[in-house]
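Visitor: I would like the atomic coordinates for the input below:
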Amino acid sequence: MTDPAIKPSAGQGAENLLFLTDEQIRGGIEAFFFAYRAFTSDPDAILEGLDYGRAHHRALHFIARKPGLTVSDLLDILGVTKQSLNRVLRTLLKDGLVESRIGQRDRRERQLFLSVPGTELEQQLSKAQRARVRAAYRAAGPQAVAGFRQVLEAMMDEAGARRFREMRSGEAAE
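Guide: Presented below is the predicted three-dimensional model:
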């Protein structure tokens, strides 16, 4: 499923992809847009029926990935305002999807955990996304997956890259 707009012509090597035209870059941006739209479509349909949005989904995702995550850490990961996150967390707490517990190291901190219904909803939301990513990775092959990962990491700002590495390193320890 190679885009002919970025495929090197005969006699050209892959190194020439480092010098894409603006039109080829626009094609890549459009590919991101349509991929993201497809990636979020299944969870969006579920969330719409529950009166939740993507911000709720992101919060559920990261709390599921790191049980005990503090509100401060979640703010840092999501890069949103306190007011915005408070609105989302208040709803998730009120609806019994997230639990807030006093911090074990610092009693002023609030650690976040998914409840059983929260875990079930998060799994339902991510199931279709995992299937979509798994199918795309299989179709593209290991070399393309590694390259795609490099592109994504290169696009991250330093704070996002740092948080991403932290999340990945914690995964290896588990």
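Visitor: From here on, just use CA atoms for contacts and neighbour counts.
Guide: OK.
Visitor: surely Glu122 meets His57?
Guide: Yes. Counting by CA atoms under 8 Å, Glu122 touches His57, with 7.3 Å between them.
Visitor: which one of these two has more residues nearby?
Guide: Neighbours around Glu122 and His57, counted as other CA atoms under 10 Å, are more numerous at Glu122. The numbers are 23 against 20.
Visitor: ok, longest helix in this structure?
Guide: Secondary structure of the chain per DSSP state H: the longest helix is helix 22-50.
Visitor: I have a second one here; can you model it like the first so I can compare?
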Amino acid sequence: MQFHPRVAARAPALAASLLMLAACGHSATGFPSLAVRPGEKPRVIEAPGAGIVPALSVEERTALASDIAREQRALDTILADMAAEKRALDAALSRLGRVEAGSVPWSAAQMALSRYDLARSQLADADARTTPLLRLVDSLPPDDADRRRVESLVAGIAAARAAGEAVMDAGSRRIGD
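Guide: Have a look, this model is predicted:
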């Protein structure tokens, strides 16, 4: 049996059309059900150990308490140094008056401001030393005593940095930088 060349060229397209037309037929039950299928049902999947509250071991707690005490002593020393240098800065600024740059009172105020900045710069080191402590307690619950002590120490450092920045800005404005 011979097909006309035009019909032979269209045979694959016709076969595909017939298959698609057959797929459009009605099923015996009508439309598919819209009920939730087993794979669509919501499930609660818990991670392994989800019910376990994280806690530090006795050794970790002892080491953390020692680290916190050391860093608190360091912060107290830094704050004392900053307070002493601030008193010296305030004294130098009070003698400043209206003088031009390069004068002796102006130079003394600049030096006092630099010494204050040097005392304040130790806060960056303290902040860097507390970062591992934060990482150690970040998985603990928010109400954990160890976590609260570390966060309190870090907040104290941040407050001292902000106060130190304010003193530096005020001193620089007063001197005329």
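Visitor: Quantify their similarity with the TM-score.
Guide: With the length set by TM-score structural alignment, normalised by the length of structure 1, the two chains reach a TM-score of 0.30; 91 aligned residues with a CA RMSD of 5.4 Å.
Visitor: re earlier: how far off centre is the longest helix of structure 1?
Guide: Distance of helix 22-50 of structure 1 from its chain centroid, counting by CA atoms, centre = their mean, to the nearest Å, is 12 Å.
Visitor: swap in stretch 140-156 of structure 1?
Guide: Mean-position distance between stretch 140-156 of structure 1 and its chain equals 15 Å (CA atoms, centre = their mean).
Visitor: Kindly report the same for stretch 147-158 of structure 1.
Guide: The chain centroid and the centroid of stretch 147-158 of structure 1 are separated by 13 Å under CA atoms, centre = their mean.
Visitor: Likewise for stretch 33-52 of structure 1?
Guide: Between the mean C-alpha location of stretch 33-52 of structure 1 and the chain-wide mean there is a distance of 13 Å, by CA atoms, centre = their mean.
Visitor: in it, what's buried?
Guide: Along stretch 33-52 of structure 1, these residues count as buried under the neighbour rule (16 or more other CA atoms under 10 Å): Phe39, Thr40, Asp42, Pro43, Asp44, Leu47, Tyr52.
Visitor: What of stretch 61-81 of structure 1?
Guide: The neighbour-count check on stretch 61-81 of structure 1 (16+ other CA under 10 Å) flags His61, Phe62, Ile63, Ala64, Lys66, Gly68, Leu69, Thr70, Val71, Leu74, Leu75, Ile77 as buried.
Visitor: elements contacting the longest helix of structure 1?
Guide: For helix 22-50 of structure 1, the contact count by 3 or more CA pairs under 8 Å, 6 or more residues apart in numbering; DSSP states H and E identifies helix 54-65, helix 116-140 as packing neighbours.
Visitor: just the helices in structure 2 please.
Guide: Counting by DSSP H, structure 2 has these helices, from start to end: 5-23, 58-94, 104-137, 145-175.
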